[in-house]
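Novice: Give me the fold of what follows.
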Amino acid sequence: MQRLSNGDTAPEFTLTDAAGEDVRLSDLRGRKVVAYFYPAAGTPGCTKEACDFRDSLASLTSAGYTVVGISPDTPAKLATFTEKESLTFPLLSDPDHAVTKAWGAWGEKKNYGRAYEGLLRSTVVLDEDGVVTNAQYNVRATGHVARLRRELGID
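Specialist: The predicted structure is shown next:
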């Protein structure tokens, strides 16, 4: 898959959120966006990352960023995860991996020496016009949000 790079225009999407409502990337124009891709709601790494975004949301929002999480989970599973972890930003469902692939967050993974295709934990930051300003692939769940905040100059 082709990964997004700084200066690329992010591919448009329409995805369903935890409440069953459609969210379009074009509806977020005019705001800076942090879109993060994670493999599965409720797993230890994904929970850690989501909670780190939740705990950093005030500083990200005050710096003008809107956060959205994208995974292959169903809206019902996202709703359960959102409620359980008290998440206050939208989680979006990409069950067919179309957006994940278009944004370059799908590729070869290795686990115990076995190679397979899957979702790569990734974060893409967009400016108000939907242009990529920061794209990170194969990030670690722990410490990622703190590092992203430092790179974006957010205390």
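Novice: Going by C-alpha atoms from here, please, whenever you check contacts or count neighbours.
Specialist: OK.
Novice: From the centre of the protein, give me the residue that's furthest out.
Specialist: Going by Cα atoms, centre = their mean, the residue of the chain most distant from its centre is G113, 26.7 Å out.
Novice: Relative to S59, how far out is it?
Specialist: Distance check for G113 against S59: by Cα to Cα, to the nearest Å, it reads 39 Å.
Novice: Next, the structure of the following sequence, for comparison with the previous one:
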Amino acid sequence: MNKIKAGDKAPIFNAKNQDNKDISLYSFGNKTIILYFYPKDMTKGCTIENKEFSELIKEFDILDAVIIGISPDSIESHKKFITKENLKQMLISDSTKEIANSYGVWVEKSMYGRKYMGILRSTFIIKDGIIKEAFYNVKSSGHAEKILNMLKNF
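Specialist: Prediction:
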């Protein structure tokens, strides 16, 4: 896995969000982008992580940051997840795993001795097309607040 690190140029992406709208790395002008990858809509850890980002969205807005969640789930799945959990942030569908591959988070995992490919829960802080911070294998609970506090100190 090629890990991206602070100082690297952020891989460019183009994908559709939950409203079937085209979104790219450059859709947000000068805003700081919090780009987080999570494995699957409506699973326990992913729901915790997404809800925590959603609950803090106003504080991220104050810091001129946009929050974008990415998973391999479909646009339709994202719509249902947003409605069910009343999420406020944008979710992008990466069904081809092209974005996950470019960020080095589509990896071989192992559970109970069985190997499979999956998303490594990861977050990237991007400003002006450059990775400011990269976090791999993050814990879902408390992560959004950790990112918010880090952003306050930028």
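Novice: got the contact list for A115 of the first structure?
Specialist: Going by Cα atoms under 8 Å, 6 or more residues apart in numbering, A115 of the first structure touches 108-109.
Novice: Was I right to think D127 of the first structure contacts V34?
Specialist: No. If you go by Cα atoms under 8 Å, D127 of the first structure and V34 don't touch, sitting 9.1 Å apart.
Novice: how far away is the spatially most central residue of the second structure from G113 of the second structure?
Specialist: Centroid-nearest residue in the second structure, with Cα atoms, centre = their mean: Y36, separated by 1.7 Å. If you measure Y36 of the second structure against G113 of the second structure using Cα to Cα, the figure is 27 Å.
Novice: Next up, the contacts around the residue nearest to A50 of the first structure when sequence neighbours are not counted.
Specialist: Residue nearest to A50 of the first structure in three dimensions, not counting chain neighbours: L87, with 7.5 Å by Cα to Cα, 6 or more residues apart in numbering. Going by Cα under 8 Å, 6+ apart, L87 of the first structure touches 50-51, 54, 81.
Novice: Most neighbours among those, which one?
Specialist: A50 (27 neighbours; other Cα atoms under 10 Å).
Novice: which helices and strands does the longest helix along the first structure pack with?
Specialist: Using DSSP state H, we find that the single longest helix of the first structure is helix 44-62. Packing contacts for helix 44-62 of the first structure, counted by 3 or more Cα pairs under 8 Å, 6 or more residues apart in numbering; DSSP states H and E, involve strand 65-71, helix 144-152.
Novice: With the second structure overlaid, how far apart is it on average?
Specialist: Once fitted to the second structure, helix 44-62 of the first structure is off its aligned match by 0.6 Å on average (mean Cα distance after the TM-score superposition for the first structure).
Novice: Distance from that helix to the middle of the chain?
Specialist: 11 Å (Cα atoms, centre = their mean, to the nearest Å).
Novice: Likewise for stretch 47-67 of the second structure?
Specialist: 11 Å.
Novice: residues in contact with K101 of the first structure?
Specialist: Applying Cα under 8 Å, 6+ apart, the residues near K101 of the first structure are M1.
Novice: Mind telling me what it corresponds to in the second structure?
Specialist: With TM-score structural alignment defining the correspondence, K101 of the first structure maps onto N101 in the second structure.
Novice: and the residue lying closest to A41 of the first structure once chain neighbours are set aside, what is it in contact with?
Specialist: For A41 of the first structure, ignoring the flanking residues on the chain, the nearest one in space by Cα to Cα, 6+ apart is F81 at 6.2 Å. Residues counted as contacts of F81 of the first structure (Cα under 8 Å, 6+ apart) are 41-42, 87.
Novice: Now do the same for F81 of the first structure: its match in the second structure.
Specialist: So F81 of the first structure corresponds to F81, using TM-score structural alignment.
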